[in-house]
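1. one predicted model, sequence on top.
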Amino acid sequence: MEAGSLFALLVAAGLYMLVYLVLRARSGVAGTWLELQGGVVVLKTRRLNRLVEDVGKKYKRLMGLVGDLGVVTGIALGAYGVFFLHDNLFKLLTASPGASPVSPLVPGVTVGLNELAYFLLAVAVTLIPHELSHAFQAAAEGVRIKSMGVFLAFLVPGGFAEIDEDELDSKPLRSKLRVLAAGSFANIATFLLLVALFYLVLFTPLAPRPNGVLVSGVIQGSPAFQRLQPGDVIVAVNGTPTPTLEGFSKVMERSAPGRLIKLTVMRGSVLVNYSLVLAQHPESPGRGFIGVKIDQSYSNEWLYRAFWWMLVVTSSVAIINMLPIVPLDGGKLLSYLLQAVAPGRASKVAVWACSAYMLIVLLASMATSAGVFGLAPLTP
C-alpha cells in the first residue's frame, strides 16, 4: 500500500471511530437522522417517503411490467454469479489463464487514494438507482416505505431503502420477487446506459486517445532511477513519437545495452528531456533496458477512469446482490421461492445451507485471489 493511501486510510479510520464513539456516548440516538447500528454509522431520512410512494402508486402498471422483467433479469444475474464464482475459483486454484481478481472494494486498501473520487462517483451512480428502484417498486406493490439513507460500515459505503418487512411478507409471491429484484435490475440498466454513453463519447473530441506511455513505477538502480518518476508520460524516444505501448515496445526492441537514448517526457504540463545510457535487459540479453514499469496513457484519462469505475461497480453490485446468500436480495428471493414450493423448516434449512456454501465459495475466491493477485489497489 502506498504511503499516501495508508495515511488517508488511518485518517478515515480515526474519523470513523470518532463518529462511532460520539454516537455511542449519546443517549436516545434511535430515531434521529444519524444513528449507530452495531458498528455501522447510518444516515437516514423520511423526507422522500411521500414522493416515492406517490410516484410508485401513480405508475403502478408500468412498475409491474418493469418488476416482472427485473425478476427474470435478477434470476439470470444470480445464476451467472454462481457460475462465474465457481469457474473463476477453479481457474485461480489451477493457475489457469483467464482468472479474474475477486476483491472487496475498500478505500485505502483496494481503492487507492488517486482513484477515490472516481470510486465515490461510482458508488453514488450505483446506490441511488438501486435504492430508489427498491423503494418505487415497493410503493407500487403497496408496501410502506419507512426510510431511506446511506451507511458506512468500517469505511465501506452502502445504501438502503427501509421498507415494512411485515407488509412485504403478506404480499403475493410475485410482488415480493419484484421488490427484491428491483435494485439489481436498476443497476444492470444503468450499466447498459453507461456502455451506450461511453461508445457515444468515443465519437466526440472528448474521447480518450493514447497519448504516450505512462511510467507506473521505476526500478531501483536502473538507468531511469532518480531520473524518471511515477506519473511521467514518455511521449517520444530519440525524437520518434511513442503514443502507444506497442509503438514504444517496437522502438525499444531495436535498442541495445550501452546505447545513449533521449526520452521526451511529459511531467505534469511540462515537457522534459532526459538522456539515459541503457542497461542490459534482465530477460532479453542484447536488448536495452530503461528500468520502468509502464501502462498506456490516455488524453482525457479522467473520463476513461470515471466510466471504468462506474461500469465495474454497477455491474459488480448487480451480480453480487443477486447471489443466493442471505441477507442479500438474491438470498431472500431464493427463500421466498422455496417457501412457495415447500413451506416449512426444510426450505429454511435449504436456504441457509445454500447461503453458507456460496459464502464459502465467495470467501475462498477472495482469499485465493489475494494470494494470486495480491491486495494492490485496483486500476483501470
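-> Ah, there it is.

2. alpha carbons only for contacts and neighbour counts from here, please
-> Fine.

3. can you tell me the closest non-neighbouring residue to residue 46?
-> Counting by C-alpha to C-alpha, 6 or more residues apart in numbering, residue 46 lies nearest to residue 147, which is 4.7 Å off, once chain neighbours are set aside.

4. tell me the secondary structure for the spatially most central residue of the chain?
-> With distances taken as C-alpha atoms, centre = their mean, residue 313 lies nearest the centre of the chain, 3.1 Å away. Of the three states, residue 313 takes helix according to DSSP: H, G, I helix; E, B strand; the rest coil.

5. tell me the contacts of it?
-> Counting by C-alpha atoms under 8 Å, 6 or more residues apart in numbering, residue 313 makes contact with 122, 123, 126.

6. separation between it and residue 191?
-> 9 Å (C-alpha to C-alpha, to the nearest Å).

7. kindly report the same for residue 100.
-> For residue 100, the distance to residue 191 - C-alpha to C-alpha - is 19 Å.

8. what about these two, which has more around it?
-> Higher neighbour count among residue 100 and residue 191: residue 191, with 23 against 16, using other C-alpha atoms under 10 Å.

9. what segments of the stretch 1-150 of the chain are helices?
-> 3-25, 49-58, 60-93, 116-140 (DSSP state H, counting those that start in this stretch).

10. how far does the last one sit from its chain's centre?
-> Taking C-alpha atoms, centre = their mean, to the nearest Å, one finds the center of helix 116-140 at 13 Å from the center of the full chain.

11. run the angle between it and helix 49-58 for me.
-> 60 degrees (axes from the mean of the first three to the mean of the last three C-alpha atoms, to 10 degrees).

12. let's bring in a second one:
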Amino acid sequence: MNVLWYYAIAFIVIWVLALLFKDKLKIDINGPLLMRRTGRMRDLIDRIAQKSPRFWRIFMNIGIPVAVFFMAYTFYLIILASTMIFQAPQVVPILPGVDYPGNPLFLPLGYGLIGLVTVIIVHEFAHGILARVEGVKIKSIGVLLFTIIPGAFVEPDEEEVKKVSRLAKLRIYAAGSIFNLSLAAIALGILYILSSFFIPAAFHSEGITVTSVVPKSPSDGILKEGMIIYNINGQDIKNITEYAQLRNNTKIGDILTFKTNQGTFTIKTLPNPNNSTLAYAGFRSADNLVLNKGVSNTYGDIIPWILFYLKELFTWIGILNLAVGTINLLPIKPLDGGLIFEELLGYKLSKETVRPIVNTISYVLIAILVVNIVYGIGRGILLSI
C-alpha cells in the first residue's frame, strides 16, 4: 500500500478520536490544528534550567552569533534558490516514507519519524530551559497535530518575555535551533565514527540494494525494493561508488540491463525531473552489505547489524536536526529567526522602522518558499500521473 494511504488512514482515525474524546482528553481544535496542553514536564525543565543557569547562559552567548551566521547563510541560500525555481526547485517538503518524481531525497518512514521526534523535543525543551533560566514562567507544555504532522510546544509567558533584557530574549529565541544544531553535530560525529571504523571492519559490499523505487519512474513495475543488483550492462557493480560512476556516464534514452538476485531486467532512461539534461532511472540504492569473515564468530550476527542500523538512525537524526535548525533561523516571523532578526534591528532602530523591514523580508521569503514548494510538489504529481 502507498504510504500516503497510511497517512490518510491515520489522519481519519486521529481526528475522529479527537472529536469523540475532545472534552475528556482536553483537546483544543483550531482549524487544522489539534492541541493538548498539560502542566507536566515543567518540573523537569525547571530542574534542568536551575542545575546550571550560568552554563546555559554562556552556552547561548556563544550560540547567538552561531545562530546569526546560519540566519545569514540560510537567507543567502533561499535568495539563490529563487533564481533557479523553474530549473529545479531547491526547497521541497519531505514526508517520511513518501517518494515522488522530483523529490531529491527519500526519508525512510521509521528513521524519519524517530528523527522528527528528536527535532521537536530538543527544540521545544531548549526554549523552555532558557526561558526558565531567564526567570520566565512556562504557561503550558503540550503536543499538537497539524493535520497529520505531529509536534510539541513549550509556551513561555509572552508578557514576561517582553520584560526581560534584549540579550535574554535572544538567548530564548535562539535556543531551539542551537540545540538542534548541537544535536546534529553530535549525531554526525557518531555517524563519522561508526562509518569510518566499525562498519568497514564488520562489513564489505557485494553489489547494491534497491532501497526504493520512485512511482511512475522508468524503474516502476520493473525493479523492486530489496533487489540486489550485481551487474549493469555487463559491468560488475560492487558498491554504490561504482554505480555512481556508471550513472554519471549514462545518457537519456540509454537501455540499462540489470542482473539481480531476482533475475535480469531492462529499463530505458528518461530525463531527470530535477535536471532535464541528465538521465534518470528512478530508483534509490545503497551498498549491499555482507558481514566480513570471522565477524560472526567473534561478535555474532546481531551486534554488527545493530551498529549498522544505529549508523542509519544517526544519519537521519543529524540531517533532520541540521535542516530544521537552519530553516527555523530564516528571518521570517513568527520563526525564531524572525524574532532574532527583529531584536537585532531593535538595538539601533525604532519599532516603527523595524516592523516594516521584518514584515517585508518575511513576505518575500515566504513567497519564495511557497512557490518552490507548490511548483516542486505540483511537478512531482504531474510526473506521477
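-> Okay, I see it. Everything numeric in this text was worked out from a predicted model, so none of it was measured.

13. let me see the TM-score of these two.
-> TM-score for the superposed chains, counting by TM-score structural alignment, normalised by the length of the first structure: 0.75, backed by 341 aligned residues with a C-alpha RMSD of 3.9 Å.

14. quick revisit: now do the same for the residue nearest to residue 46 of the first structure: its match in the second structure.
-> By TM-score structural alignment, residue 147 of the first structure lines up with residue 140 in the second structure.

15. was I right about its match contacting residue 37?
-> Yes. Using C-alpha atoms under 8 Å, residue 140 of the second structure is in contact with residue 37, at 6.0 Å.

16. quick one: closest of the helices of the stretch 1-150 of the first structure to residue 319 of the first structure.
-> Among the helices of the stretch 1-150 of the first structure, the nearest to residue 319 of the first structure by C-alpha to C-alpha is helix 60-93 (5.3 Å).

17. pull out the buried residues from the closest one.
-> For helix 60-93 of the first structure, burial by neighbour count (16 or more other C-alpha atoms under 10 Å) applies to 60, 63-64, 66-68, 70-71, 73-75, 77-79, 81-82, 85, 88-89, 92.

18. show me what it is packed up against.
-> Here helix 60-93 of the first structure touches helix 116-140, helix 173-201, helix 301-320, helix 329-341, helix 345-373, going by 3 or more C-alpha pairs under 8 Å, 6 or more residues apart in numbering; DSSP states H and E.

19. just to revisit the earlier point, roughly how far apart are the residue nearest to residue 46 of the first structure and residue 163 of the first structure?
-> According to C-alpha to C-alpha, residue 147 of the first structure and residue 163 of the first structure sit 7 Å apart.

20. cool, and residue 237 of the first structure?
-> When distance is defined by C-alpha to C-alpha, residue 237 of the first structure is 61 Å away from residue 163 of the first structure.

21. can you check residue 210 of the first structure too?
-> 48 Å.

22. ok, these two, which is more surrounded?
-> Per other C-alpha under 10 Å, whichever of residue 210 of the first structure and residue 163 has more neighbours is residue 163, with 19 against 16.

23. what residue in the second structure is paired with that one?
-> With TM-score structural alignment defining the correspondence, residue 163 of the first structure maps onto residue 156 in the second structure.

24. from residue 130 of the second structure, how far off is its match?
-> From residue 156 of the second structure across to residue 130 of the second structure, the span is 10 Å (C-alpha to C-alpha).

25. can you tell which of the helices of the stretch 1-150 of the first structure is closest to residue 320 of the first structure?
-> Closest approach to residue 320 of the first structure among the helices of the stretch 1-150 of the first structure is made by helix 60-93 (6.6 Å; C-alpha to C-alpha).

26. can you tell me what sits against stretch 23-40 of the second structure?
-> 18, 21, 22, 139, 140, 141, 142, 143, 144, 145, 146, 147.

27. what's the answer for stretch 184-197 of the second structure, then?
-> 307, 308, 311, 314, 315, 317, 318, 319, 320, 321, 322.

28. aligned counterpart of residue 337 of the second structure in the first structure, please.
-> So, by TM-score structural alignment, residue 337 of the second structure is matched to residue 330.

29. now the alignment partner in the second structure of residue 92 of the first structure. Nearest residue, chain neighbours left out?
-> Aligned counterpart of residue 92 of the first structure in the second structure: residue 85 (TM-score structural alignment). Among residues not flanking residue 85 of the second structure along the chain, residue 372 sits closest, at 6.0 Å (C-alpha to C-alpha, 6+ apart).

30. now do residue 122 of the first structure
-> Spatial nearest neighbour of residue 122 of the first structure, excluding adjacent residues (C-alpha to C-alpha, 6+ apart): residue 310 at 4.3 Å.

31. try residue 136 of the first structure
-> Counting by C-alpha to C-alpha, 6+ apart, residue 136 of the first structure lies nearest to residue 56, which is 4.7 Å off, once chain neighbours are set aside.

32. got the contact list for residue 310 of the first structure?
-> Counting by C-alpha under 8 Å, 6+ apart, residue 310 of the first structure touches 118, 119, 121, 122, 123, 125, 126, 191, 194.

33. what about the first one, distance to residue 311 of the first structure?
-> In other words, residue 118 of the first structure. To residue 311 of the first structure, residue 118 of the first structure is 11 Å away according to C-alpha to C-alpha.

34. more neighbours, these two?
-> Counted by other C-alpha under 10 Å, residue 118 of the first structure and residue 311 do not tie: residue 311 has more neighbours, with 23 against 20.

35. so what's residue 179 of the second structure up against?
-> Taking C-alpha under 8 Å, 6+ apart as the criterion, residue 179 of the second structure is in contact with 122, 123, 126.

36. my guess is the first one meets residue 175, correct?
-> To tie it back to what came earlier, the one meant is residue 122 of the second structure. No. Using C-alpha under 8 Å, residue 122 of the second structure makes no contact with residue 175, being 9.6 Å away.

37. the more surrounded of those two?
-> residue 175 (30 against 22).
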